[in-house]
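[1] structure for this input, please:
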Amino acid sequence: MKMPNLRAALGASLIAPLTALPAAAQTTAAEIFGELPIIGQPSTGGIGFQPAATSLARDIHWLDGLLLVMITIIVLFVTGLIAWVIVKYNRRSNDDPAQFTHNSPLEVTWTLVPILILVSIGAFSLPVLFDQQRIPEGDVVVKVSGFQWAWEYEYPEEDISFQSYMIGADTGNMLTEDSRAQLIAAGYTEDQFRLATDTSVVVPVGKTIVMQVTGLDVIHSWTIPSFGVKQDGIPGRLAQLWFEAEEEGIYFGQCSELCGIAHAFMPITVKVVSEEAYAQWLEAVKAGELETW
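    Sure thing, here's the model as predicted:
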């Protein structure tokens, strides 16, 4: 009478490891990516740029600094000139003003100087613009389609695609206990609420990434401040941008084109990882082992 029970126990002991194999084979995003620092995100009360993670962003920051210096000099000069005229040529100091209709040297000066200033601005800014618009051959190509109100990503060379929603979108865009639990499970904190998404764009560090941007319903705009890139996604058109991230980490962005009632809840998450982690991620996604990353 005990023999059948013994056989059943032996059978169960042999089957148990086999049934446990699929669970053991599952991979988590944390195991693949490790601890990625959050580099590109807004800061409360911040008035400056987010850290530059690409050459494009560094050029933009440098150009902004140059223009700030030029405009500051102009403002100080004009303010000083106005103050000098007020003091020297007010009615008490100069009760008998000179009468004249023109001053050729002065007119030539205030025509040529602004022209030189504008030419200088153009000489420095156009190369920065051209660098953004010259799309190189991409090591990784990603097609991004904006829709109300989330993003769809496709890696055509890898035959994978997925959608990306804000964590908390299913809770009415409110920070509830459920959305807080989702943030923690994904490795984020409350500070990343309305920034973090359930899935992310994953790209290898130091590689040229080309994003093909379009819209599926209305105009959206794919923007990552730390990369110095912004491109409108227009329905029926396919635009492009490129970047080469220089540091591993997590970078956040937002839709930057008013696209409807939930426009504010279309964040973007990009994870820049090592080439090894990128290859592991591709393999895990193709095998269906990851639901969120």
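[2] only C-alpha atoms for contact and neighbour calcs from this point on.
    Fine.
[3] and the strands in the stretch 51-200 of the chain?
    For the stretch 51-200 of the chain, the strands defined by DSSP state E, counting those that start in this stretch cover 140-147, 150-155, 160-164.
[4] go through these and pick out the most buried.
    Compared across those, strand 140-147 shows the largest average neighbour count, a mean of 22 (mean count of other CA atoms under 10 Å).
[5] looking at the strands of the stretch 51-200 of the chain, which is nearest to Thr214?
    Each of the strands of the stretch 51-200 of the chain has some distance to Thr214 by CA to CA; the shortest is strand 140-147, at 5.0 Å.
[6] sequence B follows; please return its structure for comparison with A:
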Amino acid sequence: MKKILASAGAAAAFFATAAAYAAQPTPWQTGFQPAATGIMEQIAWFEQYTLWFIVPITLLVLVLLLYCILRFRAAANPVPSRTSHNTLIEVIWTVGPVVALLFIAVPSFQLLTAQYSPAEEAKVTVKATGNQWNWDYEYQTEEPFSFNSAMLADADRAAEGKEDLAVYPRLLAVDNEIVVPVDTMVRVLVTASDVIHAFAMPAFGVKTDAVPGRINEIWFKAKKEGLYYGQCSELCGKDHAFMPIAVRVVSDKQYEAWAAQAKTDLSGANKALMAEIESTAKVAAAGN
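    Here you go, the predicted structure:
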């Protein structure tokens, strides 16, 4: 019995590790992806907070409509009222929405302020340039390096070591992910080379247009290591739906090793990083 429980615990730990390893959309998903940054946690909270206003207001309007339909229909009210106004009702439907809007506006402005006011200076800066239909990434370090990232073709999965569809899902996996360290402020400078694109990463709570000739700035600080997926979110042509974004969040040590090798051997750096992550995940699963 103990062996069965131990095996079940190990399996649960392994699948929990795998789940954290690849944050991505799920079938029939109606809510947000799990938050990986403080900003996304605030966005998720604000969404739930506004529902406390939206749901009651929607139900109230529905009830009022049904009441009016039934109470003032021709059969039940053959002689319609000639009342032109009601001061109390006018005061209520003026003051009520104003109060509700104030309760929504204050946390909304606080969230907007937090989104555009990073708490610290960025330690990593990446320039993302949208193309039809892929992304160019440039790491602006002391020795800058850049690479292209495009949707992973099925025929290339074996060569890239990305055959696991649970981790590298079809239409979302890319050949070269952005790699950033965990708990580190990252600045992303977003632009485009041809038409308007949009850089969106749901788990991070960031989204901004990529406009030719203009640079927009976003930032994030990922709290959890893992592989996160986003997509271009601005209609940009026939292959708009095939322009994914992937960000791999790793430890400081793993990031430094990857960045040092990626400057001269990007493919080798990616494979070495993937091998280390998979090895760590298996050790963690075995330990539990």
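[7] quick one on the thing from earlier: how about the strands of the stretch 51-200 of the first structure in a markdown table, adding distance to Leu14 of the first structure?
    Listed next are these as a markdown table, based on distance: least, CA to CA, whole Å:
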| stretch | distance to Leu14 of the first structure |
| --- | --- |
| strand 140-147 | 45 |
| strand 150-155 | 41 |
| strand 160-164 | 36 |
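[8] tell me which of these sits nearest to Leu66 of the first structure.
    The closest of the strands of the stretch 51-200 of the first structure to Leu66 of the first structure is strand 140-147. By CA to CA, the value is 33.1 Å.
[9] what's the matching range in the second structure for that closest one?
    Here strand 140-147 of the first structure aligns to the second structure at residues 124-131, judged by TM-score structural alignment.
[10] mean per-residue distance, that stretch to the first structure?
    Aligned to the first structure and superposed, stretch 124-131 of the second structure gives a mean residue distance of 0.7 Å (mean CA distance after the TM-score superposition for the first structure).
[11] contact partners of that stretch?
    Contact with stretch 124-131 of the second structure is made by 135-141, 180, 184-195, 197-198, 210, as judged by CA atoms under 8 Å, 6 or more residues apart in numbering.
[12] tell me where the stretch 151-293 of the first structure has helices.
    Counting by DSSP state H, counting those that start in this stretch, the stretch 151-293 of the first structure has helices at residues 177-185, 275-286.
[13] got the buried residues for the longest one?
    Right, the one you point to is helix 275-286 of the first structure. Buried residues in helix 275-286 of the first structure, counted by 16 or more other CA atoms under 10 Å: Ala277, Tyr278, Gln280, Trp281, Leu282, Ala284, Val285.
[14] elements contacting that helix?
    Packing partners of helix 275-286 of the first structure (3 or more CA pairs under 8 Å, 6 or more residues apart in numbering; DSSP states H and E): helix 29-33, strand 201-204.
[15] CSV for the helices of the stretch 151-293 of the first structure, including distance to Arg237 of the first structure?
    Shown next, in CSV, are these (distance: least, CA to CA, whole Å):
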stretch, distance to Arg237 of the first structure
helix 177-185, 34
helix 275-286, 28
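[16] of all the buried residues of helix 275-286 of the first structure, which two lie farthest apart?
    Longest span within the buried residues of helix 275-286 of the first structure, CA to CA: Ala277 and Val285, 12.1 Å.
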